[in-house]
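got a predicted structure here, sequence first:
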Amino acid sequence: MATPHVLALPFPAQGHVIPLMQLSHRLVENGIEVTFVNTELNHALVLDAMPADGSGRSLDGIHLVAVPDGLAEGDDRKDLGKLVDGMSRHMPGYLEELVGRTEASGGTKISWLVADEAMGWAFEVAKKLGIRAAAFWPGSAAFLDITLRIPQMIQVTASSTRKETSQFAPGMPPLHTSKLPWNHAGAPEGQPAIFQLVTQNNEAKDLAEVILCNSFRDAEPGAFKLYPGILPIGPLFADHQLQKPVGQFLPEDTGVRGIRQFHRVQPAAVRGACAGAGARWPALPVGGAARLRHWPEQSVARRVQGPCRRQGHDRELVPPAAGTYVPRHTCSVVRTAYRHRAVLPSIGQVLAHRAVACFVSHCGWNSTLEGVRNAVPFLCWPYFTDQFQNESYICNVWRTGLAVAPGPDGVVTKEQLSGKVERVLGDDGIRERVIALKDAACRSIAEGGSSHDNFKKFVELVKLKE
């Protein structure tokens, strides 16, 4: 019997590439061949970030390939509206050509497509080519729930004369109508295209045989009860040692070099800050890095994407492409853009270190799961799409952290940051709940756990001959 061959297609963003690459490693471990499809730009970044060990375009059975994204060379790919429009119109043809080239070259016939749910057009390509398909959702089940309930949400917001908070089911994170994800997805002029893409994806997902989700049942019982067809298989990670490449767009130190400076720090002495891949801090004013440097505790700044620059108005600062870890009673945001290619430890390595006591996070789902998996309490600082809902999970449902609150001028002060960190660290209840949530996550992926069993079912489905 031929080895099953899966085509993995993420949405072209760092937070989507990493979890699908983690899933791809797991599939390879179970005897499944994987071809991982990035856009040409992201493909180049991934190859450039990989260790120069001669491994070429293959990572232990994962073959890296690229297709164009449909945009011109000078187009702004951070404009989500323009990006999703270009992909939807051009990438279906490119993907179909890729499948044809792969099979014409004598390679193993592609039997399955595992595509990001945000790439709904890909399921139509799979149906056309007779390829079985699974949708992969890299975020929370609650966020998927809210996208599937767009008609209801439109009714709620249209019928309400005031801003209000909605909660779909017990155990789900309450969300204010002003924080709906499509209201925080980039420039206003691009949001109609994004909204249209979401609604199209909701229809196309029905072409997939299964929806896999990078979450676990005990973290979101209410969401999984609403949609029992969504299979949680997380928290995903490539390997316990955090050594396998997972599609990072920037080089990472997978050894001890980048993390060694923590070894001299007392346990729980470092307050960790992470703005995430491609993130910006809208509440951080120009010059805000200087304010952060006055934190009275040892701190750590996580690298982010894009050079330091003003965005839109005077109160927005885009952090640099790479940060640096400074265990010296300071928090630095250091100007090291892509051209500098700084090598840093992964956020997983940082959060796993005994020196880290608190995680100042943008609340991206990948970072949230890393914090959960390492039992680190949160100080939440969201700004984009699902991050507000993840913040609500952390603060209102799991109660494993607190959130910053900008003042009337939109600035989060150093006094508030410092005070909130101390409140988080001084709360024994938060510490107990953080440990309990980590234990639940570990049980889910252990032998007999719900995520473990769901993943096994999917592997069996992929290996099943039609």
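Yep, it's here.

switch to C-alpha atoms for all contacts and neighbour counts from now on
Noted.

quick one: Leu47 from Glu252, how far?
If you measure Leu47 against Glu252 using Cα to Cα, to the nearest Å, the figure is 12 Å.

show me where the stretch 201-350 of the chain has its strands.
210-213, 230-232, 252-253, 270-274, 299-301, 309-311, 313-318, 344-345 (DSSP state E, counting those that start in this stretch).

residues in contact with the last one?
Contacts with strand 344-345, where a contact means Cα atoms under 8 Å, 6 or more residues apart in numbering, come from Pro251, Glu252, Asp253, Thr254, Gly255, Gly258, Ile259, Thr324.

look up how far Cys274 lies from the last one.
Taking Cα to Cα as the measure, Thr324 and Cys274 are separated by 11 Å.

try it against this one:
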Amino acid sequence: MGLIYILQHIYYAGNLIENNLIWLSKEIPAWNSTEVAWSCPGDSKTQNCFFELLFNMSHYVKLCNWLLCNSFYELDSIACDLIPGIIPVGPLLLGNQLGGHAGSFWTEDSTCLSWLDKQSVGSVIYVAFGSISIHSKQQFEELALGLELIGQPFLWVVRSDIIDEPLVEFLDGFKTRINDRGMIVQWAPQEKVLAHPSTVCFLSHCGWNSTLESISMGVPFLCWPYFADQFNNKNYICDVWKVGLGLNPDENGLITRHEINTKIKTLLCDDGIKTNALKLKEMAKKSVTKGGSSFKNFESFIEQIKH
């Protein structure tokens, strides 16, 4: 939502200064100019296309009679109030209704649910980076070695295109070492995984759908944003809602195995984060039940389009 105002700022003031902070309100996290949505990985042509897309989107938003938002008012009331006419109607969780294929072209591997059934309650680290994020071979191997260091069960979604280099030899050795302690799939039924009692935390890219799904299930985050709104989502997760921790790269831009190991262990010992996550879960549930804010917003929207 805040992207609209950032785009307007750029349009009237010119290019942003590197590492400049943009405050839409002193009560919500600032945007770092190096982390805005069009500062995505790739060449300048890709970034320009993304900027144009978002800028045009801001124009069409102004023409809308209604602007439905997959969030709930209590989660971010200040940001909602910044945009007149916005209607929060979330969280919208569709996996069960659509047979487990909501919003993805990847085929889910539901065998991971049987594997989760065999794990202890609150023991499994779920690792997934959405359908776009990619890693260098070095970064991928550091992540794998970090999960190996932790010494507890993990479920890791590894898309076939997550890196551009061959992984077979490394993964074969990795799988041999971890044996049955970890499971690797190309895609997972994420809502069901997050709702499973064995899942203890979510190592995530902080995409908005993933963020809402984890909030709705009361699962704490370990944040590894990649591009677009994910950096701002991470700021909310860590600094506003306090339901997760962020991973920090070293001086070479690498998130090391030791950083991963340390942060996950810290997260799992933080009772405050766990408590906050459960509170948000209840807020999300209340918002979509009869009398809740999103429930009433959706009812009001339906009434408006009837007349």
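It's in. Nothing here was measured: the structure is a model prediction, and the numbers come from that model.

overlap of the contact sets of Thr324 and Cys274 of structure 1?
By the contact definition Cα under 8 Å, 6+ apart, Thr324 of structure 1 and Cys274 are jointly contacted by Ala301, Arg302, Arg303.

which of those residues has the most neighbours?
Ranked by neighbour count (other Cα atoms under 10 Å), the shared contacts of Thr324 and Cys274 of structure 1 have Arg303 at the top, with 32 neighbours.

distance of that one relative to Thr199 of structure 1?
33 Å.

also Leu64 of structure 1?
The gap separating Leu64 of structure 1 from Thr199 of structure 1 is 30 Å, by Cα to Cα.

same question for Asp145 of structure 1.
Counting by Cα to Cα - Asp145 of structure 1 and Thr199 of structure 1 are separated by 13 Å.

Glu189 of structure 1 now?
Glu189 of structure 1 sits 17 Å away from Thr199 of structure 1 when distances are taken as Cα to Cα.

and Thr330 of structure 1, how many neighbours?
For Thr330 of structure 1, the count of nearby residues is 19 (other Cα under 10 Å).

residue boundaries of the helices in the stretch 151-300 of structure 2?
Ranges of helices in the stretch 151-300 of structure 2, per DSSP state H, counting those that start in this stretch, are 168-178, 190-195, 208-217, 230-235, 257-268, 271-288, 293-306.

and those: which comes nearest Tyr73 of structure 2?
Nearest to Tyr73 of structure 2, of all the helices of the stretch 151-300 of structure 2, is helix 293-306, at 6.7 Å by Cα to Cα.

quick one: buried residues of that closest one?
Ser293, Ser294, Phe295, Lys296, Asn297, Phe298 (16 or more other Cα atoms under 10 Å).

which two among the residues you listed are spaced furthest apart?
Greatest spatial distance among these (Cα to Cα): Ser293 and Phe298, at 8.7 Å.

stretch 255-273 of structure 2 maps to which residues in structure 1?
Mapped onto structure 1 using TM-score structural alignment, stretch 255-273 of structure 2 spans residues 412-430.

give me the buried positions along that stretch.
Buried residues in stretch 412-430 of structure 1 (16+ other Cα under 10 Å): Val412, Thr413, Lys414, Leu417, Ser418, Lys420, Val421, Val424, Leu425, Ile430.

I'd like the distance between Pro41 of structure 2 and Asn15 of structure 2.
18 Å.

more neighbours, these two?
Pro41 (13 against 10).

in space, what's closest to that one - neighbours in sequence excluded?
Of all residues not flanking Pro41 of structure 2 in the chain, Phe227 sits nearest, at 7.3 Å (Cα to Cα, 6 or more residues apart in numbering).

to which residue of structure 1 is that neighbour aligned?
Structural alignment (TM-score structural alignment) places Phe227 of structure 2 against Phe384 in structure 1.

follow-up on the earlier one: which residues do Ser293 and Phe298 of structure 2 both contact?
Taking Cα under 8 Å, 6+ apart as the criterion, Ser293 of structure 2 and Phe298 both touch Val89.

so which strand or helix has Phe136 of structure 1?
strand 132-137 (DSSP states H and E).

and the longest helix along structure 2, which residues are buried?
Secondary structure of structure 2 per DSSP state H: the longest helix is helix 44-63. Neighbour counts over helix 44-63 of structure 2 (16+ other Cα under 10 Å) mark Gln47, Phe50, Phe51, Leu54, Phe55, Ser58 as buried.

over to stretch 268-288 of structure 2?
268, 273-274, 276-281, 283-288.

find the nearest non-adjacent residue to the aligned residue in structure 1 for Gly99 of structure 2, please.
For Gly99 of structure 2, the aligned position in structure 1 is Gln243, judged by TM-score structural alignment. Closest residue to Gln243 of structure 1 apart from its sequence neighbours, by Cα to Cα, 6+ apart: Thr254 at 5.6 Å.

burial measure for the one you found, as a count.
If you count neighbours by other Cα under 10 Å, Thr254 of structure 1 ends up with 19.

ok, it - contacts?
The contact partners of Thr254 of structure 1, taken as Cα under 8 Å, 6+ apart, are Leu242, Gln243, Pro345, Ser346.

could you find the closest non-adjacent residue to the residue nearest to the spatial centre of structure 2?
For structure 2, Cys206 is the residue whose C-alpha lies nearest the centre (Cα atoms, centre = their mean; 2.0 Å). What sits nearest to Cys206 of structure 2 in space, not counting adjacent residues and going by Cα to Cα, 6+ apart, is Gln230, at 5.0 Å.
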